[in-house]
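Visitor: Quick one: sequence and predicted model below, then my questions.
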Amino acid sequence: MDEQSREIAFRATENLTVAMMALDSDMRLTYINPAGENLFGVSARKAIGMALESLLPGYTHIHESLRQALTNDQSFSERELPLVIAGKRQVTVDCIVTPMQEPNQQPMLLVEWLLLDRHLRISREENLIVQHNATSALVRGMAHEIKNPLGGLRGAAQLLERELNSAELKEYTTIIIEEADRLKNLVDRMLGPNQLPRLQDVNIHQILERVRTLVAAEAPASIKIERDYDPSLPDMIGDNDQLLQALLNIVRNAVQALGERGTITLRSRIQRQFTIGQKRHKLVIRLDIVDDGPGIAPELLESIFYPMVTGRAEGTGLGLSIAQTLINQHHGLIECTSEPGNTIFTLLLPLEPDNE
């Protein structure tokens, strides 16, 4: 295979969801596709020329197996290989190695990393979407059944109030009316937004900065809000107010989880060839809201996006449910992982407009 043929073959991998890289005889990267950039959290510009040991430090057995494959011109594969990426992210992959040695050409290795976690993630996302849709349908049905008798109670209290001459007795009808209104507002909040997004070009970093400013004014001074933005992110199509509300709900939730002290990090990244549910997108904006608080109880983690589910006695359990609905309306999704000292809410938003 000549140099031109190799270049064509590499270009054919650009749209694959499998992470692929090419290594020269010194175990240095000569190519990495977008899925590989996403897996290893490094840009192609930075990765090209990098030693594999720098990208995957500590995996001596893998590096030795790759060298032997190149020396012996022999393919091999390893199944369900656990890796720690960038010293913290744990993944499980299948690794397939193919030597490419042609006459008058430098020998090289083609390495495929099939991310097994991706299939588990897609399945989890599908379940999350189905659960959210089912819960929304249930809540809307319940809301209809609740609001009708509430309207009747409020109307009857108003009629009774007109017939009463005692101010003391009217206090009771006022309580009935106010409580009926409060319950109606609560039901309306459970239903979430009732308007479709008003789509326009929005700068996600401007929204993040607005959220940071609002929350910093409310939070204790001992809570730090740090930024880790990717400045190359382009504008996206979305509803500025709805995205602001979704992010505000999540960041305020993080502040409440921290209490009086801690750090919140707002992080933005771009994901290439990324699947949300069953739909694959060329570009997805990933927003991480990270806090170093006590974490979410494992028994709550699977249901935190349900209405009325909260780990705080004073909480309503509506903020995250509303945020999920708002992001769903942008064809996106919110995920959460949590352990003590590291809770991450991840917002995934397709960059390109949905044409369906």
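Guide: Nice, thanks for sending it over.

Visitor: Going by C-alpha atoms from here, please, whenever you check contacts or count neighbours.
Guide: Fine.

Visitor: who touches stretch 308-316?
Guide: For stretch 308-316, the external contacting residues (Cα atoms under 8 Å, 6 or more residues apart in numbering) are 296-297, 300, 303-304, 317-318.

Visitor: again, only using 6 Å
Guide: Stretch 308-316 is contacted from outside by 317-318, using Cα atoms under 6 Å, 6 or more residues apart in numbering.

Visitor: alright, now check it against this:
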Amino acid sequence: MIMIPEPQQSLLNNLVSSVFVLDHKLHIKYINPAGEQLLGSSASRILDVKITDIIKHTSLDPSLLASMIKTGQGFTDNEVSLVIDDRQLLVEISATLTNFGPETCILIEARQIDLQKKISQELYQHVQQQAAQELVRGLAHEIKNPLGGLRGAAQLLEKELPTAELKEYTSIIIEQADRLRSLVDRLLGPQKPGKQTILNIHSVIEKVKQLVEFDLPPGIIIERDYDPSIPDFEMEPDLLQQALLNIISNAIQILKEHGTIKIITRTAHQVNIQGQKYRLCAEIKIIDDGPGIPEHIKDTLFYPMVTAREGGTGLGLSIAQNLIKQHKGKIECHSWPGHTEFSIYLPLRK
């Protein structure tokens, strides 16, 4: 442990920001109480431990820290993702060089920005998704109108053709028109829940599990961890079933042949959804141990036509989000290599 003069140590201990002092091998030599809270561990347990052994995954290149001693240059990053004990945190980081006695050390100040980022991101995504959905729905209507005429003309032409060989071409036109019609119907989708009934969320999840298991690769395991205390609430079961099916089917397709999908249910308290606070929500987590979501699509993941999967339409998550929003709920996603977690929040209202 580095001996920091008492006045400086008292100042550091009272800071709201997390402060770490690292030696040239990136071992933690000092940490203030805010830093202990951020890492979820006491100073006595993590002093002299390499910081890269505590942080499971980070968007920050660790070589930046290692090279600081040589270059003498500090840096600032206003958005760094950290994964500690399966918790994903978003922090603002500043790193500088400082001397404590004869030793040159790295002084890191980190400030957690999860809440501010989440609020601004929710508002931004809500506006962007509404605009994207209106655009897609407008395009879908424009496509749907001439599609019916195209299919009808192909059917009339088929009756006039003399040979079966020529009718194969009209059959292809009709088949592709039907495929496009189905795609457009999915884009338009239901905009309001139908008749709502009071049901238990686990009955819906079990039905989805039963559906996906019919075609589940043998190397993929589905694990369940349910909270039986979640009360029954009003829902449109078919819509929720479709939303869950889209998310779980995506996970299966990404895992391909091997992996684990966990379905966890809990109650969540004081949840903010679109600026409104709900006292109690049902929380459904769908977690897979696949490769994670690529960084370049994380911010637009729920937009229509956005996908990283070859052959994917990019509609599954967009439709799922729309169906959850119809139940006054929301979907959040946290992902890093080896862990992708979709959290669905549904208000429990009397």
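Guide: Done, it's in. From a predicted model like this one, the values you see are computed outputs, not experimental measurements.

Visitor: How alike are these chains, TM-score-wise?
Guide: TM-score for the superposed chains, counting by TM-score structural alignment, normalised by the length of structure 2: 0.68, backed by 261 aligned residues with a Cα RMSD of 2.9 Å.

Visitor: part of a strand, is residue 93 of structure 2?
Guide: Yes - counting by DSSP: H, G, I helix; E, B strand; the rest coil, residue 93 of structure 2 is located in a strand.

Visitor: Share the number of residues neighbouring it, please.
Guide: Neighbourhood size, residue 93 of structure 2 [other Cα atoms under 10 Å]: 20.

Visitor: What of the one 5 residues further on?
Guide: Applying other Cα under 10 Å, we find 14 other residues in the vicinity of residue 98 of structure 2.

Visitor: What's it aligned with over in structure 1?
Guide: Matched across to structure 1, residue 98 of structure 2 finds no residue, judged by TM-score structural alignment.

Visitor: Can you give me the separation between residue 98 of structure 2 and residue 268 of structure 2?
Guide: Noted for residue 98 of structure 2: a distance of 43 Å to residue 268 of structure 2, by Cα to Cα, to the nearest Å.

Visitor: Now do stretch 320-329 of structure 2: which range of structure 1 does it align onto?
Guide: The aligned range for stretch 320-329 of structure 2 is 323-332, by TM-score structural alignment.

Visitor: The lengthiest strand in structure 1 vs structure 2, mean deviation?
Guide: Counting residues, the longest strand found in structure 1 (DSSP state E) is strand 262-276. Superposing on structure 2 and averaging over aligned pairs (mean Cα distance after the TM-score superposition for structure 1), strand 262-276 of structure 1 comes out at 1.0 Å.

Visitor: quick one: contacts of the match of stretch 320-329 of structure 2?
Guide: Residues outside stretch 323-332 of structure 1 that contact it (Cα under 6 Å, 6+ apart): 246, 333-334, 348-349.

Visitor: what about residue 79 of structure 2, how many residues close to it?
Guide: A total of 18 residues lie near residue 79 of structure 2 under the criterion other Cα under 10 Å.

Visitor: Also residue 275 of structure 1?
Guide: Residue 275 of structure 1 has 21 neighbouring residues, counting by other Cα under 10 Å.

Visitor: Over to residue 202 of structure 2?
Guide: Neighbours of residue 202 of structure 2 under the rule other Cα under 10 Å: 16.

Visitor: got the angle between the longest helix along structure 1 and strand 262-276?
Guide: Assignment by DSSP state H gives helix 116-163 as the longest helix of structure 1. For helix 116-163 of structure 1 against strand 262-276, the angle by axes from the mean of the first three to the mean of the last three Cα atoms, to 10 degrees is 110 degrees.

Visitor: who does the following helix or strand past helix 116-163 of structure 1 touch, helix- and strand-wise?
Guide: Once the chain leaves helix 116-163 of structure 1, the next helix or strand it forms, by DSSP states H and E, is helix 167-191. Packing partners of helix 167-191 of structure 1 (3 or more Cα pairs under 6 Å, 6 or more residues apart in numbering; DSSP states H and E): helix 116-163.

Visitor: how far does the helix it packs on sit from the chain's center?
Guide: Centre-to-centre, helix 116-163 of structure 1 and its host chain are 24 Å apart (Cα atoms, centre = their mean, to the nearest Å).

Visitor: try stretch 224-244 of structure 2
Guide: Taking the mean of its C-alpha atoms, stretch 224-244 of structure 2 sits 19 Å from the chain's own mean (Cα atoms, centre = their mean).

Visitor: about what we covered before: which of the contacts of stretch 323-332 of structure 1 lies closest to residue 122 of structure 1?
Guide: residue 333 (11.5 Å; Cα to Cα).

Visitor: need the contact list for that closest one.
Guide: Contact analysis of residue 333 of structure 1 by Cα under 6 Å, 6+ apart lists 327, 347-348.

Visitor: Which member of the residues you listed is positioned nearest residue 29 of structure 1?
Guide: Lowest distance from residue 29 of structure 1 to those (Cα to Cα) belongs to residue 348, with 29.3 Å.

Visitor: Can you give me every residue that contacts whatever residue of structure 2 lines up with that closest one?
Guide: Alignment note (TM-score structural alignment): residue 348 of structure 1 maps to residue 345 of structure 2. Applying Cα under 6 Å, 6+ apart, we find residue 345 of structure 2 in contact with 281-283, 329-330.

Visitor: among those residues, which ones are buried?
Guide: 281-283, 329-330 (16 or more other Cα atoms under 10 Å).

Visitor: Among those, which are located in strands?
Guide: If you go by DSSP E, those have 281-283, 330 in strands.

Visitor: what ranges do the helices span in structure 1?
Guide: In structure 1, the helices defined using DSSP H lie at 3-11, 34-40, 44-47, 52-55, 60-72, 116-163, 167-191, 204-218, 240-258, 298-301, 319-328.
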